[in-house]
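what follows is a protein structure lacking sequence information:
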């Protein structure tokens, strides 16, 4: 069949820093074990923003034009040969990672660590794998998750960031009755608070440098107590930085009435000073979950962790979380989670959406948390 006879679809394509172009592309039919999805909602993520602003996210550098977006839900419009679990018209959440299903990590259920993993909207592999900021896309059927009847497309998109926290919570062995401290109350940090409460945490508190976000977290019940870190000049020495981190967290712990620390600390900023504070913020025998990705190399107060048996765990993406995430999102246990979505743009205005996300406030002074792209 000639490509001229095939239909087309629109995609927002990143060609370099702040160089987003709306392009018309040929829409190919889905191949074996793939389905075609009409994307309805895509949530913009911090990693997407890094690519938009800098053409890179950490060590992953844009090498060719790339479609961003990996938090999404949509409607199946066609299925390829071999697909038996999906039918056209079915509503689905799109899990963005494509694993090999053959390596030891995949066989052990830890496919997030698969060395052959290709992830939509990431420049970590080449050729890059396009993301969800397009009107339609073809994707493996095994990572398209049917939506419960009461699940909205926005909730389907939120299942991706929620999966990050579900995976981290499993690694932390989070259980009912524990106390939880969250660093950073952007969308990920707010979801960490909400998830901890749904697990039955006895005390959930949050720390940030943004008072407006903290007030939001407390007003909508994500955290019972909040603490805003004081502004400060950059420390001149490592010793001064470590000292400040210890002093700042001690002030916060006293304010929270938890001088001994918290059972589980979710570090959702990636900032070096917050990682340092997180170790001091954990109770003896507690756990620190490194969720945020920011500083590449960090000076840690390791003795404070080692001598108090504070376990520091890395957490990367997620595995086998989507059904649980979708069930939680419709259960009502994540109170006010829909408030995280603050703005919405159509696909053709994606560049404006990224600029707004970078500013953090709209023209009316309203805080920006999660922006959805699409018409949901």
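Perfect, I can see it now. Just so you know, these numbers come straight off a predicted model, no measurement behind them. Numbering: from 1, shown residues only.

for the rest of this, base every contact and every neighbour count on C-alpha atoms.
Noted.

contacting residues for the nearest residue to residue 63 once chain neighbours are set aside?
Sequence neighbours aside, residue 123 is the residue nearest to residue 63 in space, at 7.3 Å (criterion: Cα to Cα, 6 or more residues apart in numbering). Contacts here follow Cα atoms under 8 Å, 6 or more residues apart in numbering; on that basis residue 123 touches 56, 60, 61, 62, 63, 66, 129.

let's bring in a second one:
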């Protein structure tokens, strides 16, 4: 692609204006900063946080105060290289690490920048002014966010890089899983991807739990050895898993995770529960000496995920269930909301 690619003055984007107010509209394209490349977005995956901004006007404590471009699960092609000479050249296919760590005032382990209190994320209303996302035909992105895709890994095949990195980080928080029994509670895209990562990491037996048949079907396709309905609490408790990944994001799922863990086991909580107090069977966790471990976003795991996808050792294809053109984004969001029939829903920005 030529270096002198002429960018339009505006481009279509998916913009959340408030609760139940999602629009596909043209937004003005800013002049890129010296350290920013212009990426022509090819695919974007709809995340739970995107759905929350649409359905509730907020994602947890992050409340929309102004219209915001959504989207952080994106891949595309560089159409204008950064003026400062950093980053990939024109024509390079890239995935995006959407975080911008910043120290902030609070203390945190410096080797875990995902915990930096000043961190911003593409498509997040955590701070004001908000950080616009990249559900935009042409996005200005700092070159430090860009990861060149290896030859043989297609853009569509890389569309799951960001959520798979979240799952990879969660499994890493579980410690060594090779040869151990694992339980995954909640098999939406993150849960299903956790199953795939556990499979690759050598878990001896993986049980997947969900309320619906479709997510369980996807979980089996990417490596689950057994599946259970979330209502079968006795069967879940009988699993006695060494490692549990809780990805449902509700207190019922957390209860199942605690009940399904073996004495002395570890429960990794990657599903984000609503803010405020939650009913949790802490007494059971205490007497069983369970380790309850949080997992939030990811750091450099994205590089391992890209390598694993390129070499074929991480199999995630069944997680993508639907694809829509950008112009059909409202229909795509409605499909993504229905977890009974969908896994990961993609927007195709070039369709």
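That came through fine. These numbers come from a predicted model, not from an experiment.

what's the TM-score for these two chains?
Remark: TM-score between the superposed chains equals 0.91 [TM-score structural alignment, normalised by the length of structure 2]; 343 aligned residues with a Cα RMSD of 2.1 Å.

hmm, back to that, redo the contacts of residue 123 of structure 1 as CSV? Include distance to residue 192 of structure 1.
Listed next are these as CSV, based on distance: Cα to Cα, whole Å:
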residue, distance to residue 192 of structure 1
56, 26
60, 26
61, 29
62, 30
63, 33
66, 29
129, 28
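
find the nearest non-adjacent residue to residue 130 of structure 2, please.
Per Cα to Cα, 6+ apart, closest to residue 130 of structure 2 is residue 124, 6.2 Å.

surely that neighbour meets residue 131?
Yes: using Cα atoms under 8 Å, residue 124 of structure 2 is in contact with residue 131, at 5.3 Å.

what's the local residue count around the equivalent of residue 326 of structure 2 over in structure 1?
Structural alignment (TM-score structural alignment) places residue 326 of structure 2 against residue 347 in structure 1. Residue 347 of structure 1 has 22 neighbouring residues, counting by other Cα atoms under 10 Å.

tell me the spacing between residue 347 of structure 1 and residue 26 of structure 1.
17 Å (Cα to Cα, to the nearest Å).

can you check my assumption that residue 371 of structure 1 lies in a strand?
Yes: per DSSP: H, G, I helix; E, B strand; the rest coil, residue 371 of structure 1 lies within a strand segment.

returning to what we had before: what does the residue nearest to residue 63 of structure 1 align to in structure 2?
Using TM-score structural alignment, residue 123 of structure 1 sits opposite residue 125 in structure 2.

which SS state does the residue positioned nearest the centre of structure 2 fall under?
For structure 2, the residue nearest the mean C-alpha position is residue 163 (2.9 Å; Cα atoms, centre = their mean). Recorded secondary structure, residue 163 of structure 2: helix (three-state DSSP).

I'd like to know how many residues surround residue 180 of structure 2.
15.

quick one: residues contacting it.
203, 204, 205, 241, 242, 243.

could you rerun that using 6 Å?
203, 204 (Cα atoms under 6 Å, 6 or more residues apart in numbering).

what's the match for it in structure 1?
Residue 180 of structure 2 maps onto residue 178 in structure 1, by TM-score structural alignment.

ok, residue 38 of structure 2 next?
Per TM-score structural alignment, residue 38 of structure 2 is aligned with residue 36.

could you find the closest non-adjacent residue to that match?
Closest to residue 36 of structure 1 by Cα to Cα, 6+ apart is residue 138, at 4.3 Å.
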